[in-house]
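Peer 1: got a predicted structure here, sequence first:
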Amino acid sequence: MIQGMIKEGKIVPSEVTVGLLKHAMLESGNYKFLIDGFPRNEENRCAFEKVTKIEPEFILFFECSEEEMERRLLNRNQGRDDDNIDTIKKRFRVFVESSLPVVANYNLKGKVRKINAANPIAMVFDDVKIAFSQFAV
C-alpha cells in the first residue's frame, strides 16, 4: 500500500506513518531524533504531536527551485519507479499544497532553519551542521 501511494505521489495516511515512527522511536532507546521528510502535511503534524506529545525543536527546510529538483531527480539514476517526470510533477504539486503549510506553521513559531540546497554539497552540509549546532544540548 505504501509503495503504491508513493508511486502515485500521494501521502501515506498519518495513522500508518505516526504508528511506524512512534514504534521506531520507542524501540531505539534514544531521546533525540532526526526524521526525514515528515510531517508532510498538517494532518501528519497534528497526529504526530498528539500521539507522541512531541513538538520539534526545529525543522530543516531545504530550499531549491523546482527546476533544479527535477533535474536532480531525473539524473539520480537509482532505478526508482517514482523517478519519472509525471510522478515528479505530482510530487511538486502535493508538496506545495500539503507540505508548505506545515513549514509556514513552524515558521510562525520560529522553528524553521532554512538551508539553500542549490549550493554545492559541502556548503549544504556546513549549513546543516550550523543549524544543528545552534540547538545542541
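Peer 2: Nice, I can see it.
Peer 1: CA only for contacts and neighbour counts going forward, please
Peer 2: Will do.
Peer 1: need the strands for this protein, in chain order.
Peer 2: 59-63, 112-116 (DSSP state E).
Peer 1: got the angle for the first one vs strand 112-116?
Peer 2: Read it as strand 59-63. Taking axes from the mean of the first three to the mean of the last three Cα atoms, to 10 degrees, one finds strand 59-63 and strand 112-116 inclined to each other by 30 degrees.
Peer 1: another one to put next to it:
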Amino acid sequence: MRLVLLGPPGSGKGTQAARLKDELQIPHISTGDLLRAEVAAGSELGLQAKEVMARGELVSDEILLGMIRSRLSREDVANGFILDGYPRNVAQANALEALLASIGQPLQAVVQLDVANELLVERIAGRAKAEGREDDNPESVRKRLQVYSDSTAPVIGFYESRGALAKVDGVGTLDEVFARILAALGK
C-alpha cells in the first residue's frame, strides 16, 4: 500500500500513521523525522537543509523532494509506505506524482483526516499542556491552521480531482478513527 495521510496539525496523522505502520507492515515516512535524520547524518541534502533552517527559512520543495526520492529508494518501501507531512502544497503533490510515476510506484490511496478547527485548537492545547510546549498556544495554533488552510488544503482538491481521496472523520477514539481509516483503505 502506497499511502499519503493528509490533515491539519493535531488531526492525529502521526498517531494513526504509527498504527497503520504496524497493521500494514510498511514504513511511516514523516518528512519532519526525515529532515532531522538527514541533518543528523550530515548528508548533502541534510547540510543544505541545515543551512536553510539556520537562517530561519523553510526548506525548499527541491530539498524535500530529494529527501523523499532518497528515502523511497530503500528496500523497505518495496511493499509500500505511508507519507505523513508531504505533500504540503500542490507543487509538491505534482512533484510527488511525477517521482512515483518515474519509479513505477503510484499512490494507491490518499486519506484526509477531517477535524473541525476548534477541536484541533483544544487538542493541541491539551497536548501542549501535557508536554510543556509553549509554542502550542491557541493563537499560534490558529496561525498554523490558517497556513494549512492556505497552502495544504488545496492538495485535498488536487487528490479529490483524481478520485484518489478518502475523507475520514478524525473525531472519536483512536480505535474508532483507525477503523474508519482501514475501512477507507478497504482493509
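Peer 2: Looks like it arrived, so ask away. Please read all numbers here as calculations on a predicted model, not as lab measurements.
Peer 1: about what we covered before: possible to save the strands of the first structure as JSON lines with mean neighbour count and distance to residue 124 of the first structure?
Peer 2: JSON lines is the format used below for these (neighbours: other Cα atoms under 10 Å; distance: least, Cα to Cα, whole Å):
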{"stretch": "strand 59-63", "mean neighbour count": "16", "distance to residue 124 of the first structure": "9"}
{"stretch": "strand 112-116", "mean neighbour count": "17", "distance to residue 124 of the first structure": "7"}
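Peer 1: possible to save those as JSON lines with distance to residue 46 of the first structure?
Peer 2: What follows is these, written out as JSON lines (distance: least, Cα to Cα, whole Å):
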{"stretch": "strand 59-63", "distance to residue 46 of the first structure": "15"}
{"stretch": "strand 112-116", "distance to residue 46 of the first structure": "17"}
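Peer 1: looking at those strands, which is closest to residue 31 of the first structure?
Peer 2: strand 59-63 (16.4 Å; Cα to Cα).
Peer 1: contacts for stretch 154-170 of the second structure?
Peer 2: Residues from elsewhere that reach stretch 154-170 of the second structure, judged by Cα atoms under 8 Å, 6 or more residues apart in numbering: 6, 11-12, 87-90, 93, 108-115, 177, 180-181, 184.
Peer 1: go with 10 Å
Peer 2: Stretch 154-170 of the second structure is contacted by residues 4-7, 10-13, 16, 86-94, 107-116, 148-149, 176-185 when judged by Cα atoms under 10 Å, 6 or more residues apart in numbering.
Peer 1: among those residues, which lie within helices?
Peer 2: 13, 16, 90-94, 176-184 (DSSP state H).
Peer 1: widest-spaced pair of the residues you listed?
Peer 2: So for those, where distance means Cα to Cα, the most widely separated pair is 91 and 176, at 32.8 Å.
Peer 1: in the biggest helix by length in the first structure, which residues are buried?
Peer 2: Across the first structure, the helix with the greatest residue count (assigned by DSSP H) is helix 14-28. Neighbour-count burial for helix 14-28 of the first structure flags 14, 17, 18, 21 (criterion: 16 or more other Cα atoms under 10 Å).
Peer 1: then stretch 138-145 of the second structure?
Peer 2: So for stretch 138-145 of the second structure, counting by 16+ other Cα under 10 Å, buried means 138, 141, 142, 145.
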